[in-house]
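# return a 3D structure for these sequence lines:
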Amino acid sequence: MEFVIITGMSGAGKTGALHVLEDIGYYCVDNLPSSLLSTLYRLCLKSEDDSMKRVAVVVDVRGNEKFEEMCSQIEHFKMHYENVKVLFFDAMTDRLVVRYKETRRRHPLSEKLKDGSVLSAVELERELLLPIKRTADYNIDTTYMSNKQLRERIMSMFMEDTSQSITLTFMSFGFKYGIPLEADLIMDVRCLPNPFYIPELKHLTGLDKDVRDYVLESEETTEFLKRLLSMLDFSVPLYLKEGKSELVVGIGCTGGKHRSVTIAMQLNDHFREKGYRCVIQHRDIDR
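Sure, this is the predicted structure:
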């Protein structure tokens, strides 16, 4: 049985992720008190219904009055039950505040604060959830992620064969829009030839063959890729040995459209051929 606990910051995309998992066949429960995790797990384990062998639940501040107990209960549950993964959602504070203002909803912790402000509630929630974030198997930052990108990320992570114990996520991005906070490794490819300065390539992206050919045909890129792949071929098995569930590799160029997309695709193809489960995301390609 697979059991996925979705948790994290309010407004960061937990409900959207749960809907995606439901669409691909998971039995889903929203707003489950952490004290009921063991009960649900045992019921699903004993069930003869195959649809309850892939389970996803959202556990967050809404259904838990004692937040310290929620954190410890999740950690205890993960340690004592098999095939449990924790998926943590986060976003930058200012973005979470904007999302709440846009929806005109109250933050679950607002009533517990004297000023009742969304900003104070978000900061308190972040502090309370820090222990869970540190031990989560997957960390996804949705600050710059569209609903479409979120759906693609979740589907890529959970639709494929789950027999492998690590997921490699290759994320292209533009440094001008900020470094992805969930990245474990950052690769700067701004040293490579830039198609932006070629008129016929400027308005294309790394998804177009002409752009990829321009980037990959240079001697600099050939040597860069050789050294980068050698380093990753050496280090990925070490992360796997340490029990890491997801390795997020950020590949950044200036705008996140040409060089970073090209290199991310090369890394994705290389590790797929080696049998790893891979996810590719182009964060800034549509900006």
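# from here on, contacts and neighbour counts on C-alpha atoms
Fine.
# the residue lying closest to residue 92 once chain neighbours are set aside sits in which helix or strand?
Nearest non-adjacent residue to residue 92, counting by CA to CA, 6 or more residues apart in numbering: residue 143, 5.9 Å away. Counting by DSSP states H and E, there is no helix or strand that carries residue 143.
# another sequence for comparison is provided below:
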Amino acid sequence: MTRVESSPAAAENRSGTTPVEVVIVTGLSGAGRSTAARVLEDLGYYVADNLPPELIGRMVELGQGTEPPTRKFAMVMDVRSRFFTGNLSAVTEHLRSAGLRTRILFLEASDDVLIRRYGFARRRHPLQSESADGTLTAGIAAERARLSTVKTAADLVIDTTALSIHQLHRKLEEAYGGDAPSALQLTIQSFGFKYGVPLDADMVLDLRFLPNPHWVPELREQTGQDAAVSEYVLSRPGAQDYLSTCRHLVDLTTEGYRQEGKRYMTVAVGCTGGKHRSVAVAEELGDLLGAGAKNGSGDVIRVVHRDLGRE
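Okay, here's the model as predicted:
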């Protein structure tokens, strides 16, 4: 039996602090457990795959020792786990009695959709070899029968038969995302083209069309973070129009990302060396978008300078 009564999390919960959450993610193979795990991870859950029930309490205790403490955990369980050899109701009841907010998410889909997904993935069903005739259909039927009681005990059942990945993403965010299900992490990164374009850039802005402060003697040793350089760059013809257009593009793109369930975006702002123009514009764009704090959409925006100081 899972032991959690003496854990720090249980003591904190009884004292009235924010409860620790445990989400058990299970369901039919091919119904979307891996997608659910990725979504929950993006929502701030610590995700463990096929962790034995006896170690749940220990995982929670370890999470309380981190800084800041981890308060949201998700465990992905499939039919091969020892989780299904015991009593699920007893495990969840024990966790809840210790003050942990425990919920079960069950994912399912129709047989024909599961068969089609396995065909695309070219994977073998975990119960296929145990079935009488060794067919995929028999393996799915065996799993469905074995998980019937688990489905009954679930707090939330999602049928992914007719759902796209993005639709499933939104359903999970609505169920587990709390007050800011659509928050996006936006990074504005300055860089120098001579050092290479950032590989993780989702959008690249090229500032090399603006006059280079490097050729102004009194500005050469300064950077785009200095007021004199910033004023020089932002006052060049076309700079403000370009900045306004970039902000509009970023706003349009981030809104599309939220609709598609994407949670991370990197805007790379480049000039020749990553010292003057790109730094000044990245700082200004960050200010316009609300860097350093959540904006009106709940997004978290930060500005970083990859190549500043390399010259």
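# any idea what the TM-score comes out to?
With the length set by TM-score structural alignment, normalised by the length of structure 1, the two chains reach a TM-score of 0.51; 160 aligned residues with a CA RMSD of 2.2 Å.
# quick revisit: what residue of structure 2 matches up with the residue nearest to residue 92 of structure 1?
In structure 2, the residue matched to residue 143 of structure 1 (TM-score structural alignment) is residue 161.
# contact partners for its match?
Residue 161 of structure 2 makes contact with 31, 108, 109, 110, 113, according to CA atoms under 8 Å, 6 or more residues apart in numbering.
# hmm, which two among the residues you listed are most spread apart?
Of all pairs drawn from these, the greatest distance, 10.1 Å, lies between 108 and 113 (CA to CA).
# neighbour count winner among these two?
Ranked by neighbour count (other CA atoms under 10 Å), residue 108 of structure 2 and residue 113 place residue 108 first, with 21 against 15.
# map that one onto structure 1.
Using TM-score structural alignment, residue 108 of structure 2 pairs with residue 90 in structure 1.
# now its match: how far from residue 210 of structure 1?
Relative to residue 210 of structure 1, residue 90 of structure 1 is positioned 36 Å away (CA to CA, to the nearest Å).
# with adjacent residues omitted, what lies nearest to the match of residue 108 of structure 2?
Per CA to CA, 6+ apart, closest to residue 90 of structure 1 is residue 141, 4.8 Å.
# repeat that for residue 177 of structure 2.
Leaving aside its sequence neighbours, residue 177 of structure 2 sits nearest to residue 43 (CA to CA, 6+ apart; 6.1 Å).
# next, count neighbours for the counterpart of the one you found in structure 1.
Applying TM-score structural alignment, one finds that residue 43 of structure 2 aligns to residue 24 in structure 1. Using other CA under 10 Å, residue 24 of structure 1 has 13 neighbouring residues.
# can you verify my assumption that residue 24 of structure 1 contacts residue 159?
Yes. Applying CA atoms under 8 Å as the test, residue 24 of structure 1 and residue 159 come out as touching, 7.0 Å apart.
# which neighbours do these two have in common?
Taking CA under 8 Å, 6+ apart as the criterion, residue 24 of structure 1 and residue 159 do not both touch any residue.
# sorry, back to before: tally of neighbours for the residue nearest to residue 90 of structure 1?
18.
# what's the answer for the one 5 residues further on, then?
Residue 146 of structure 1 has 11 neighbours, counted by other CA under 10 Å.
# ok, it to residue 23 of structure 1 distance?
Note on residue 146 of structure 1: its distance to residue 23 of structure 1, by CA to CA, is 18 Å.
# just residue 60 of structure 1 next, same as before
Distance from residue 60 of structure 1 to residue 23 of structure 1, counting by CA to CA: 21 Å.
# what ranges do the strands span in the stretch 151-300 of structure 2?
Applying DSSP state E, counting those that start in this stretch to the stretch 151-300 of structure 2 gives strands spanning 156-159, 185-192, 203-206, 264-271, 300-305.
# residues in structure 1 aligned with the third one?
Counting by TM-score structural alignment, strand 203-206 of structure 2 pairs with no residue of structure 1.
# ok, now stretch 280-295 of structure 2?
Stretch 280-295 of structure 2 corresponds to no residues in structure 1, going by TM-score structural alignment.
# ok, which stretches of the stretch 101-250 of structure 1 are strands?
Assigned by DSSP E, counting those that start in this stretch, the strands in the stretch 101-250 of structure 1 fall at 138-141, 167-174, 185-188, 246-253.
# reformat these as JSON lines; add distance to residue 18 of structure 1.
As requested, those are exported to JSON lines (distance: least, CA to CA, whole Å):
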{"stretch": "strand 138-141", "distance to residue 18 of structure 1": "14"}
{"stretch": "strand 167-174", "distance to residue 18 of structure 1": "19"}
{"stretch": "strand 185-188", "distance to residue 18 of structure 1": "27"}
{"stretch": "strand 246-253", "distance to residue 18 of structure 1": "19"}
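# which one of those strands lies closest to residue 66 of structure 1?
Residue 66 of structure 1 lies closest, by CA to CA, to one member of those: strand 138-141, at 23.2 Å.
# that closest one vs structure 2, mean deviation?
Aligned to structure 2 and superposed, strand 138-141 of structure 1 gives a mean residue distance of 0.6 Å (mean CA distance after the TM-score superposition for structure 1).
# show me what counts as buried in the longest helix anywhere in structure 2.
The single longest helix within structure 2, with elements called by DSSP state H, is helix 239-259. The neighbour-count check on helix 239-259 of structure 2 (16 or more other CA atoms under 10 Å) flags 239, 243, 246, 247, 250, 254, 255, 257, 258 as buried.
# show me what contacts the residue nearest to residue 130 of structure 2 when sequence neighbours are not counted?
Of all residues not flanking residue 130 of structure 2 in the chain, residue 139 sits nearest, at 7.3 Å (CA to CA, 6+ apart). Taking CA under 8 Å, 6+ apart, we find residue 139 of structure 2 in contact with 125, 126, 127, 128, 129, 130, 131.
# ok, the fifth one - contacts?
The one in question is residue 129 of structure 2. Counting by CA under 8 Å, 6+ apart, residue 129 of structure 2 makes contact with 135, 139.
# just the helices in structure 2 please.
Using DSSP H, helices in structure 2 cover 8-14, 33-42, 56-64, 88-97, 111-121, 136-146, 148-153, 165-176, 227-234, 239-259, 277-289.
# the third one vs helix 88-97, what angle?
This means helix 56-64 of structure 2. Angle, helix 56-64 of structure 2 to helix 88-97, by axes from the mean of the first three to the mean of the last three CA atoms, to 10 degrees: 30 degrees.
# tell me what helix 56-64 of structure 2 is packed against?
With contacts taken as 3 or more CA pairs under 8 Å, 6 or more residues apart in numbering; DSSP states H and E, helix 56-64 of structure 2 sits against helix 8-14.
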